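A.B. asks: structure for this input, please:
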Amino acid sequence: MDSIALSIPSPSLAVFAQGVALSFGLIVAIGAQNAFVLRQGLRREHVGWIVAFCAAADALLIGAGVLGMAQALGERPALARWLAFAGAAFLAVYGWRALQRARHDQRLEATEARGGVSRRAALAQAAAFTLLNPHVYLDTVLLVGSIGAQQAATLRIWFVAGASAASLCWFGMLGFGARWLAPWFARPVAWRVLDAIIGVTMFVLSGLLMRQAIAGV
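C.D. replies: Below is the predicted model:
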């Protein structure tokens, strides 16, 4: 019998998957932006524009964060290691909080607004929900940026691509799958399962980042 060769993921694929997991874990939460995208999806109003804007904004912030942090840390290896330790600690705390949320009932419901809005008004609301939230910058520019900057220069683009792909998939699911997903997101058990998965994922990423930081000491 011929032996079966096991394919080993290339470094670029592994870094892409790490970007997907990190971005997905941070973006899946009950918040104003997700509720807005879900509401627009339920109303089937400017959905494509809203999804494209939210995903593009995330991609730009993530890319700027990774490139900016990489440049800032390029000549400061000690600072890079300490940021890796800090990122690992943050992910561990985030994972613990997600597991705590999994113990309680939560739901995401989109409230219906009366009357339609113009495309410009809808995009303005999307911009406000996206860019006026300080946590967006902490997550995309600082946290994701500092973790992505730890990657080799040739692999950073794969990390950004993975994180951006997760954002696009999530907003696309919310917007275009709203009528199917809305009843599911309104059930607390769905968010318990999601938070449990996110919690475990964040702990795994924290361990990988911690190992990387220790190896660099």
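
A.B. asks: going forward, measure contacts and count neighbours with C-alpha atoms only.
C.D. replies: Will do.

A.B. asks: pretty sure Val136 contacts Thr130?
C.D. replies: Yes. Look at Val136 against Thr130 with C-alpha atoms under 8 Å: they come within range, at 7.0 Å.

A.B. asks: which helix or strand contains the residue positioned nearest the centre of the chain?
C.D. replies: The centre of the chain sits closest to Ser23, judged by C-alpha atoms, centre = their mean, with a distance of 2.2 Å. If you go by DSSP states H and E, Ser23 is part of helix 11-27.

A.B. asks: quick one, helices of this structure?
C.D. replies: For the chain, the helices defined by DSSP state H cover 11-27, 32-43, 47-73, 77-101, 119-131, 134-137, 145-148, 156-176, 178-185, 188-215.

A.B. asks: okay, now Leu132: neighbour count?
C.D. replies: 11 (other C-alpha atoms under 10 Å).

A.B. asks: what of the one 3 residues further on?
C.D. replies: With neighbours defined by other C-alpha under 10 Å, the count for His135 comes to 12.

A.B. asks: how about Val200, what does it touch?
C.D. replies: 95, 99 (C-alpha atoms under 8 Å, 6 or more residues apart in numbering).

A.B. asks: buried ones in stretch 168-187?
C.D. replies: For stretch 168-187, burial by neighbour count (16 or more other C-alpha atoms under 10 Å) applies to 168, 170-176, 178-179, 181-182, 184-185.

A.B. asks: contacts for it next, please.
C.D. replies: 24, 27-28, 34, 37-42, 47-48, 51-52, 54-56, 106-110, 190-191.

A.B. asks: please compute how far that stretch lies from its chain's middle.
C.D. replies: 16 Å (C-alpha atoms, centre = their mean, to the nearest Å).

A.B. asks: next one: stretch 166-177
C.D. replies: Worked out by C-alpha atoms, centre = their mean, stretch 166-177 lies 12 Å from the chain centre.

A.B. asks: on that earlier part again, and the furthest pair within the buried residues of stretch 168-187?
C.D. replies: Leu168 and Trp184 (19.9 Å; C-alpha to C-alpha).

A.B. asks: what's the local residue count around the nearest residue to the residue nearest to the centre of the chain once chain neighbours are set aside?
C.D. replies: Spatial nearest neighbour of Ser23, excluding adjacent residues (C-alpha to C-alpha, 6 or more residues apart in numbering): Ala163 at 4.9 Å. When neighbours are defined as other C-alpha under 10 Å, Ala163 has 28 of them.

A.B. asks: this one next, for a side-by-side:
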Amino acid sequence: MPLSLAVAGLLTGWALIAAVGAQNAYLLRQGIVRRHVGPLVALCALSDVVLILAAVLGIGALVEAWPPFLQVARWGGGAFLVAYGLLAARRALREEESLRAATTADRGLGPALATMAALTWLNPHLYLDMVVLGAIANSHGPGDRWWYYAGLVVASVTWFTALGYGSGRLQPLFARPRAWQVLDALIAVVMVSLGVGLVLGG
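C.D. replies: Next up is the predicted model:
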């Protein structure tokens, strides 16, 4: 029974985390150039560990009880995603700018972590997912819920590690400027779509 709950948590976690989103898109781009991958993977995984733990402990009820929190996250996150998407679109339209952004060390660890933190913590969908996951985990009882939580944590750690370090294998493909333009165009579409969806979707 405990093992089956852990496996269920693992599969549920992969299904939620693997969806194309702003967090994954940013980690993919950083992973391709192999810049700050370890700290970014750690930040993503640790954020999930903390947020899911809070959800399992029932803190997610506070999110539901204080709607202004989600409103702040919706507008702040939406504006940030649109702005980031527009920057990616600008790079996609200018070959030299797209390649320069990929090959020069113009982004230190601090700004990279700040960007990833914003993409992670300003996403209201993340908090809604945590509320759902907390409810599912707690449906298994006070003891068994921790097995489900363990599966979710393993899913987060393995996914972000695989994406961050695995994307580095795509580096030969991105030796061409055109490949960076295509990636930036896709990132722009993802970011702007998510941002607009947050603002208009309520």
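
A.B. asks: ok so, going back, and the residue in the second structure that the residue nearest to the centre of the first structure lines up against, what is it in contact with?
C.D. replies: Alignment note (TM-score structural alignment): Ser23 of the first structure maps to Gly13 of the second structure. Residues counted as contacts of Gly13 of the second structure (C-alpha under 8 Å, 6+ apart) are 151-153, 155-156.

A.B. asks: between those, which has the most around it?
C.D. replies: Leu152 (29 neighbours).

A.B. asks: any figure for the gap between it and Ile187 of the second structure?
C.D. replies: 26 Å (C-alpha to C-alpha, to the nearest Å).

A.B. asks: now Ala61 of the second structure
C.D. replies: 33 Å.

A.B. asks: out of the two, which sits in the busier spot?
C.D. replies: Ile187 (27 against 14).

A.B. asks: how far is the strand or helix carrying the more buried one from where the chain is centred?
C.D. replies: Applying DSSP H and E as the criterion places Ile187 of the second structure in helix 177-201. Helix 177-201 of the second structure has its C-alpha centroid displaced from the chain centroid by 14 Å (C-alpha atoms, centre = their mean).

A.B. asks: so which elements touch that helix?
C.D. replies: helix 22-32, helix 67-93, helix 95-103 (3 or more C-alpha pairs under 8 Å, 6 or more residues apart in numbering; DSSP states H and E).

A.B. asks: next, format these as TSV and append distance to Ala114 of the second structure and mean neighbour count.
C.D. replies: Formatted as TSV, those follow (distance: least, C-alpha to C-alpha, whole Å; neighbours: other C-alpha atoms under 10 Å):
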stretch	distance to Ala114 of the second structure	mean neighbour count
helix 22-32	12	22
helix 67-93	12	19
helix 95-103	17	16
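
A.B. asks: out of those, the one nearest Gly195 of the second structure is which?
C.D. replies: Gly195 of the second structure lies closest, by C-alpha to C-alpha, to one member of those: helix 67-93, at 3.9 Å.

A.B. asks: now do the same for Ser139 of the second structure: its match in the first structure.
C.D. replies: Per TM-score structural alignment, Ser139 of the second structure is aligned with Gln150.

A.B. asks: count residues in the vicinity of its match, would you?
C.D. replies: Neighbour count of Gln150 of the first structure, defined by other C-alpha under 10 Å: 23.

A.B. asks: my read: it touches Gln71, true?
C.D. replies: No. Gln150 of the first structure lies out of contact with Gln71 (C-alpha under 8 Å); the separation is 11.0 Å.

A.B. asks: contacting residues around the alignment partner in the first structure of Asp129 of the second structure?
C.D. replies: Matched by TM-score structural alignment, Asp129 of the second structure corresponds to Asp139 in the first structure. Counting by C-alpha under 8 Å, 6+ apart, Asp139 of the first structure touches Leu26.

A.B. asks: quick check: Asp139 of the first structure vs Arg156 of the first structure, distance?
C.D. replies: Counting by C-alpha to C-alpha, the gap from Asp139 of the first structure to Arg156 of the first structure is 17 Å.

A.B. asks: what's near enough to touch the alignment partner in the first structure of Leu46 of the second structure?
C.D. replies: Counting by TM-score structural alignment, Leu46 of the second structure lines up with Ala56 in the first structure. Neighbour list for Ala56 of the first structure: Leu168 [criterion: C-alpha under 8 Å, 6+ apart].

A.B. asks: what distance do you get for Ala56 of the first structure to Gly172 of the first structure?
C.D. replies: Where Gly172 of the first structure is concerned, Ala56 of the first structure sits at a distance of 12 Å (C-alpha to C-alpha).

A.B. asks: ditto for Ala70 of the first structure
C.D. replies: 29 Å.

A.B. asks: residues near Leu138 of the first structure, how many?
C.D. replies: 13.

A.B. asks: could you do Gly108 of the second structure as well?
C.D. replies: 10.

A.B. asks: residue in the first structure matching it?
C.D. replies: Taking TM-score structural alignment, the alignment pairs Gly108 of the second structure with Ser118 from the first structure.

A.B. asks: what is the equivalent residue in the first structure for Trp180 of the second structure?
C.D. replies: Aligned by TM-score structural alignment, Trp180 of the second structure pairs with nothing in the first structure.

A.B. asks: quick one: residues contacting Trp180 of the second structure.
C.D. replies: Contact analysis of Trp180 of the second structure by C-alpha under 8 Å, 6+ apart lists 92, 98-99, 102, 174.
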